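1. pasted the sequence and its predicted model underneath.
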Amino acid sequence: MELLAYTSATDAPANPRGLAGVHRDTETALTASGLPVALLRNGWYTENHTGTLRDAVARGVLAGSAGTGRIAFASRAELAEAAARVLTLDGRVGRVYDLTGATAWTLAEVAAEAAAQTGAPVAYEDLPPEAYRGLLTQAGLPAPAVELIVDSDRCIARVALEHPTGDLRALLGRPTETLAAAVARALKE
């Protein structure tokens, strides 16, 4: 049987992030279409905050606007593997998977892990959204990307991405990546 697996956003129906609206609409359209669909609601990618970790270590600061909000990170590789499993296993039509890491971490914990692994001082600097927007703009990011990142951090601060599920672990058949492993991988890349 053929299957369309749509990669959406975690808890798309209730997710407050601006980007989630597009996913809600797409999920609604796909469900109404009658096509054989599985919804893969991907959590926050680990790489969204570890992709610049080497630079953060060099500066001694990991900046953001997420406050003490926790994020149930999952790596892109884990999410891709889960999608491949859904596409190759029977009985997945109509299923909805909220794919997150098993544990939620703060950005302060990410910075502390980077400091522990490198021996360099690294601290999380929580900026007001407007200051974070300015920093990202100054770094040369295009305005739409800046708005997406700032909006996401504001939602993280409001606990929007904190809720781990067991769906990813179940599809992988093993535990999801730990914070220590994610930071070590980011520092090597």
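-> It's in. Not measured: the values here are computed from a predicted model.
2. please make it C-alpha for all contacts and neighbour counts, starting now.
-> Noted.
3. now do the host helix or strand of residue 171: distance to the chain's middle.
-> Assigned by DSSP states H and E, residue 171 belongs to helix 167-172. The gap between the average C-alpha position of helix 167-172 and the chain average comes to 16 Å, counting by C-alpha atoms, centre = their mean, to the nearest Å.
4. what's whichever helix or strand comes after that helix in contact with?
-> Beyond helix 167-172 on the C-terminal side, the first helix or strand identified by DSSP H and E is helix 179-188. Outside of helix 179-188, the residues that reach it under the criterion C-alpha atoms under 8 Å, 6 or more residues apart in numbering are 46-47, 50-51, 53-54, 75, 105, 110, 113-114, 117.
5. and for stretch 96-107?
-> With contacts defined as C-alpha under 8 Å, 6+ apart, stretch 96-107 is touched by 10-11, 38-44, 49, 62, 64, 66, 68-74, 79, 124, 162-169, 175-179.
6. another one to put next to it:
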Amino acid sequence: MKIAITGATGQLGHLVIQHLLKLTQAENIVALVRNVDKAENLKAKGIDVRHFDYDSPATLAPALQGVDKILLISANEIGRRTPQHKAVISAAVEAQVPYIAYTSLLRADTSPLGLAQEHRETEQLIHESGLSYTFLRNNWYSENYLAGLAHNIETGILYGAAQNSLISAAPRNDYAEAAANVLLSESHKNKTYELASSTAFTLETLANTISKVSHKTVVYTNLSAEDYKQGLLQAGLPEGLVDVIIEADVEATHGAMLSDRKDLESLLNRQTTPLEETIKPLLM
């Protein structure tokens, strides 16, 4: 069986392939990448690396020849995702790939997050394609809250605008392992999974956990959405990314980032990785 992974050199795609390699032979994996030169390490492992550019639709179907399953990892260009995803789905149909798994967003059908719209549109396109599918609706990555970890420890402050909201974020590696497990089984066809951590946390809990792991005091300081936005912009983050971060925190106060579903636990056959174990490697 040939399993193709889009965005195979990206953060999530690379981890999915690492998990697949633990469970199947390299010859069964197809790495679909925009830049083949960045995939030399995958080639060296015996993985079939193929050029795959969402923005060149005519080249996509040939790259999917002989593929039995494809994992479509959502593209990272917000606002352009739907046409890019549509090109991949159309190519999968043309190449007669019978099954597609897609990394969507937690409760994509009802989520208030602006990001959800393109995920809803992609899920609809997959439904309309007639392909067998699995929707892996990933909640936020824990790492999204740890991007400024070194700075948090240095200043002793973790800023946010989520108040005391509970957040069911899980580490990227857990979502990747779950995706690999789904791809290697035949029991997940036409199912939708809401993927979230076993234990929710507040940003205050996160600050306390950073303190515990780093042995440096870090305190959570809640800001208004506007003050937090200005702080992130002053720190040099691009406005589009800042808007996504702010919206996530604001919507967290309305429960958008919280889930009690145990789908991720079920796919992993274990509890999700605790915050402490997620933070430790980032300090090494």
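-> Perfect, thanks for sending it. As the structure is a computational prediction, the values presented were derived from the model and not from experiment.
7. quick TM-score on the pair, please.
-> Comparison of the two superposed chains (TM-score structural alignment, normalised by the length of structure 1) gives a TM-score of 0.95, and 188 aligned residues with a C-alpha RMSD of 1.2 Å.
8. what sits against residue 177 of structure 2?
-> Listed by C-alpha under 8 Å, 6+ apart, the contact partners of residue 177 of structure 2 are 15-16, 19, 268.
9. how about these, which pair is most distant?
-> Distance extremes for the contacts of residue 177 of structure 2: the farthest pair is 15 and 268 at 14.4 Å, using C-alpha to C-alpha.
10. so those two - more neighbours on which side?
-> Relative neighbour count places residue 15 above the other of residue 15 of structure 2 and residue 268, with 21 against 18, counting by other C-alpha atoms under 10 Å.
11. tell me who's in contact with the more buried one.
-> Counting by C-alpha under 8 Å, 6+ apart, the residues that residue 15 of structure 2 touches are 173, 176-177.
12. same check on residue 118 of structure 1?
-> residue 57.
13. that one -> structure 2?
-> In structure 2, the residue matched to residue 118 of structure 1 (TM-score structural alignment) is residue 214.
14. please apply the same query to residue 49 of structure 1.
-> Here residue 49 of structure 1 is matched to residue 145 in structure 2, going by TM-score structural alignment.
15. picking that back up, how about the helix holding residue 171 of structure 1: buried residues?
-> Within helix 167-172 of structure 1, the residues that qualify as buried are 167-169, 171, counting by 16 or more other C-alpha atoms under 10 Å.
16. check the mean deviation of it from structure 2.
-> Following the fit onto structure 2, the mean deviation recorded for helix 167-172 of structure 1 is 1.0 Å by mean C-alpha distance after the TM-score superposition for structure 1.
17. what residues in structure 2 pair up with that helix?
-> Following TM-score structural alignment, the partner segment of helix 167-172 of structure 1 in structure 2 covers residues 263-268.
18. what does the matching stretch rub up against?
-> The list of residues contacting stretch 263-268 of structure 2 from outside it, by C-alpha under 8 Å, 6+ apart, reads 174-175, 177-178, 181-182, 193-198, 271-272.
19. what's the answer for stretch 106-117 of structure 2, then?
-> By C-alpha under 8 Å, 6+ apart, the surrounding residues in contact with stretch 106-117 of structure 2 are 78, 105, 119-120, 137-139, 194-196, 244, 247-248, 251, 256.
20. what about the match of residue 49 of structure 1, neighbour count?
-> Residue 145 of structure 2 sits with 16 neighbouring residues when counted by other C-alpha under 10 Å.
21. now do residue 63 of structure 1
-> By other C-alpha under 10 Å, 19 other residues sit near residue 63 of structure 1.
22. repeat that for the one 4 residues further on.
-> Residue neighbour count, defined by other C-alpha under 10 Å, stands at 21 for residue 67 of structure 1.
23. center of structure 1 - which residue?
-> residue 44 (1.0 Å; C-alpha atoms, centre = their mean).
24. who touches it in this structure?
-> With contacts taken as C-alpha under 8 Å, 6+ apart, residue 44 of structure 1 has the following neighbours: 10, 71-74, 100, 161.
25. just the buried residues of those.
-> Buried positions within the contacts of residue 44 of structure 1, assessed by neighbour count (16+ other C-alpha under 10 Å), are 10, 71-74, 100, 161.
26. okay, helices next: where are they in structure 1?
-> 20-33, 47-50, 53-59, 76-88, 107-118, 129-138, 143-157, 167-172, 179-188 (DSSP state H).
27. how much does the fifth one stray from structure 2?
-> In this case it means helix 107-118 of structure 1. Superposing on structure 2 and averaging over aligned pairs (mean C-alpha distance after the TM-score superposition for structure 1), helix 107-118 of structure 1 comes out at 1.0 Å.
28. for the contacts of residue 177 of structure 2, which ones persist in structure 1?
-> For the contacts of residue 177 of structure 2, the aligned pairs still in contact in structure 1 (both residues aligned by TM-score structural alignment, their matches' C-alpha atoms under 8 Å) are residue 268.
29. kindly reformat the contacts of residue 177 of structure 2 as JSON lines containing secondary structure and distance to residue 237 of structure 2.
-> Converted to JSON lines, these look like this (DSSP: H, G, I helix; E, B strand; the rest coil; distance: C-alpha to C-alpha, whole Å):
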{"residue": "15", "secondary structure": "helix", "distance to residue 237 of structure 2": "25"}
{"residue": "16", "secondary structure": "helix", "distance to residue 237 of structure 2": "28"}
{"residue": "19", "secondary structure": "helix", "distance to residue 237 of structure 2": "32"}
{"residue": "268", "secondary structure": "helix", "distance to residue 237 of structure 2": "34"}
